[in-house]
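>>> dropping a prediction and its sequence here:
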Amino acid sequence: MRSAFDFSPFRRSTVGFDRLFDMLETNDLAETGEKYPPFDLVKCGDDEYRIDIAMAGFSRDELEITAQQNQLIVSGRKSDDTDETYIHRGIATRAFERRFGLADHVQVSGADMHDGLLSISLKREIPEAMKPRKIEIGESASSDQGALEDQRNTVDA
């Protein structure tokens, strides 16, 4: 399904945002309808973020966190090695896979589980080569051309 918005003016005036426009046009950013497990996105600082995911009933051994390219994948699989018989089971323990799209240069800096919450810390680390730098303005061929014209005018006079 294509977006109703036309991104072509933005495509003409920007460089390197093709992936973002493709995602917006194909609605890849739309909710998939999956709401389990619930999570919070927290901005901790200018370049620091945290994802808190409710993991009631899961242990550290039953969870897996994978960071690849611009995507963070959190998956869990509960082992069914209990001998208990449930009358009612209200705590969801089904297998899941939750995907989060990460911006360029966002890295996972750590993960911790406390009080049933899995907290994944993220940090944007822009490489030195990508940071803004001042460009010195030097003499160019046009200023050399002006000096040559001055010399010609002096000789002709």
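That came through fine.
>>> contacts, neighbours, all on C-alpha from now
Noted.
>>> tell me, what residue is most central in this protein?
L102 (1.7 Å; Cα atoms, centre = their mean).
>>> tell me the contacts of it?
By Cα atoms under 8 Å, 6 or more residues apart in numbering, L102 lies in contact with 70-72.
>>> second structure follows, compare the two:
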Amino acid sequence: MRTNFDFTPYRRSTVGFDNLFDLLETSTRAATVDNYPPFDIERSGDDSYRITIAIAGFKADEIEMVAQANKLVVTGKKAEVEGDDTRQFVHRGIATRAFERRFELADYVTVSGANLDNGLLTIDLVREVPEAMRPRKIAIGGQTPQLEVAKAA
């Protein structure tokens, strides 16, 4: 059983972390979790990721992906086929119900591509930090700051 954790003391002593605490509070809420469709998230490089979603039975035109403001929403809705009433299933185990999957993306993470192959939707993501936001080496003393990029640790 999950209990809600109160982040109020942390919110009072930090600045600019509202989004982080909102995500933590959302993840700790007791809610019905829908595990359909199943997915994997893998790190494919230092600044690149891949989401793989198992969507057997869906065609590319039945899937919609929308990326906006640190969020990626993948929805799928099966197209109705006329004359499909004639099929009589003894067992129906392949799920083709409509779905919506939401992924929270970190700052500067964008979708670089997507591919549907053999029932697996792969979404490639890359983190592109703008030059102005990268760490810079600052000279100490009366000189003007150097704008050379510091090496990442």
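Done, it's in. Everything numeric here is computed off the predicted structure, so don't read it as measured data.
>>> TM-score for these two?
In this superposition the chains share a TM-score of 0.79, using TM-score structural alignment, normalised by the length of the second structure; 137 aligned residues with a Cα RMSD of 2.4 Å.
>>> what lines up against the residue nearest to the centre of the first structure once you look at the second structure?
By TM-score structural alignment, L102 of the first structure lines up with L105 in the second structure.
>>> how about K131 of the first structure?
Checking TM-score structural alignment: K131 of the first structure goes with R134.
>>> so how many other residues sit close to F58 of the second structure?
Residues near F58 of the second structure, counting by other Cα atoms under 10 Å, number 21.
>>> touching, it and E80? I think so.
No - F58 of the second structure sits out of contact with E80 when judged by Cα atoms under 8 Å, with a separation of 11.8 Å.
>>> distance of E25 of the second structure from Q68 of the second structure?
21 Å (Cα to Cα, to the nearest Å).
>>> these two: who's more crowded?
The residue with more neighbours, out of E25 of the second structure and Q68, is E25; 14 against 10, by other Cα under 10 Å.
>>> name the residues that touch the lengthiest helix in the first structure?
Across the first structure, the helix with the greatest residue count (assigned by DSSP state H) is helix 141-156. Applying Cα under 8 Å, 6+ apart, helix 141-156 of the first structure has no contact partners.
>>> find the nearest non-adjacent residue to T3 of the second structure, please.
T28 (7.3 Å; Cα to Cα, 6 or more residues apart in numbering).
>>> pull out the buried residues from the biggest helix by length in the second structure.
For the second structure, the longest helix by residue count, based on DSSP H, is helix 18-28. For helix 18-28 of the second structure, the neighbour count (16 or more other Cα atoms under 10 Å) marks F21 as buried.
>>> next structured bit after that helix?
strand 39-45 (DSSP states H and E).
>>> mean shift between that next one and the first structure?
Once fitted to the first structure, strand 39-45 of the second structure is off its aligned match by 0.6 Å on average (mean Cα distance after the TM-score superposition for the first structure).
>>> please, where are all the strands along the second structure?
Remark: strands assigned in the second structure by DSSP state E are 39-45, 48-54, 63-68, 71-76, 99-104, 109-117, 120-127.
>>> JSON lines for those, including distance to V15 of the second structure?
Output for the strands of the second structure, formatted as JSON lines (distance: least, Cα to Cα, whole Å):
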{"stretch": "strand 39-45", "distance to V15 of the second structure": "29"}
{"stretch": "strand 48-54", "distance to V15 of the second structure": "28"}
{"stretch": "strand 63-68", "distance to V15 of the second structure": "24"}
{"stretch": "strand 71-76", "distance to V15 of the second structure": "22"}
{"stretch": "strand 99-104", "distance to V15 of the second structure": "21"}
{"stretch": "strand 109-117", "distance to V15 of the second structure": "22"}
{"stretch": "strand 120-127", "distance to V15 of the second structure": "24"}
